[in-house]
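Novice: My questions concern the predicted model and sequence given below.
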Amino acid sequence: MPQKSSIPRSLRRRSTDAEKRVWHFLRNRQLGGWKFRRQVWIDRYIVDFVCLDAKLVVELDGSQHAENVGSDLLRSGILERNGFRVVRYRNSDVLSNTSEVLDDIIAHLELRKCCARQASLVSG
């Protein structure tokens, strides 16, 4: 059985074109200063990208995900119960509308920041 750390490493080596494109913009805090990691274990799943500070998971879906809607919903539900917001984009959208996908990710990050700020005001 492979070690837990070897699976994400293998996935990083075999990234799709869409994953490579998104990672080009997410790495090194290039997207609004937010730090992202890729191919990370959360609970029992390896997510494509995660910003731990915003608790935002970004998943890129190939054509096979049209057949796996139920398992994607279950996966998203488990991640959300762990406090993460999951956003999904089709590989084809990433490749044809990269700037729109990145703008949408920024909008979700800002929303998470705003919600976190409001929660701290209510609890503090």
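Specialist: Received, thanks.
Novice: When you work out contacts or count neighbours from here on, use the C-alpha atoms and nothing else.
Specialist: OK.
Novice: Flag every buried residue along stretch 34-50.
Specialist: By neighbour count on 16 or more other CA atoms under 10 Å, the buried set for stretch 34-50 is 34-40, 47-50.
Novice: okay, now the one to match up with it:
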Amino acid sequence: MLWQLLRTSPNGHKFRKQHPAGPYILDFFCARANLAVEIDGIAHDMGDNPSHDEQRDAWLCANRIDALRISARDALDSAETVAQSVVDIVESRLKAFGKAPPSSLRDATSPSQVDGEDQKDRL
């Protein structure tokens, strides 16, 4: 359900699903914000999975990618709220990085008034 919302590029932010990163596959990834979004079900608390998750997070961090971990229950119970939270985090990161908004959200540039277009009105 979360993917159905993120795949629409909310607020112009593009997400990838099942994105490879080194030896890992990320649930979702926003390259522009260097953000991995991981959905953690109950299996992440069992066996050596917590250790595996720590190793994955350390590898991602060493490669300048932060991991946002979301419980599967939260993603199922309120996909819209989770999606909005993810978008808010992406926008906060982009602002901190000093990156401009996605091109689809930037103000359009208008033609200059000095190129002679306004000259004909004066004649």
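Specialist: Thanks, I have the structure now. Just so it is clear, the model here is predicted, and its values are computed rather than measured.
Novice: So after superposing, what's the score?
Specialist: TM-score for the superposed chains, counting by TM-score structural alignment, normalised by the length of structure 2: 0.73, backed by 97 aligned residues with a CA RMSD of 1.4 Å.
Novice: if we can go back for a sec, I'd like the buried residues of stretch 34-50 of structure 1 as JSON lines, with secondary structure and distance to residue 25 of structure 1 appended.
Specialist: Below are the buried residues of stretch 34-50 of structure 1 laid out as JSON lines (DSSP: H, G, I helix; E, B strand; the rest coil; distance: CA to CA, whole Å):
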{"residue": "34", "secondary structure": "coil", "distance to residue 25 of structure 1": "11"}
{"residue": "35", "secondary structure": "coil", "distance to residue 25 of structure 1": "11"}
{"residue": "36", "secondary structure": "coil", "distance to residue 25 of structure 1": "10"}
{"residue": "37", "secondary structure": "strand", "distance to residue 25 of structure 1": "12"}
{"residue": "38", "secondary structure": "strand", "distance to residue 25 of structure 1": "12"}
{"residue": "39", "secondary structure": "strand", "distance to residue 25 of structure 1": "15"}
{"residue": "40", "secondary structure": "strand", "distance to residue 25 of structure 1": "18"}
{"residue": "47", "secondary structure": "strand", "distance to residue 25 of structure 1": "17"}
{"residue": "48", "secondary structure": "strand", "distance to residue 25 of structure 1": "14"}
{"residue": "49", "secondary structure": "strand", "distance to residue 25 of structure 1": "12"}
{"residue": "50", "secondary structure": "strand", "distance to residue 25 of structure 1": "13"}
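Novice: Can you name the residues in contact with stretch 43-58 of structure 2?
Specialist: 24, 66-67 (CA atoms under 8 Å, 6 or more residues apart in numbering).
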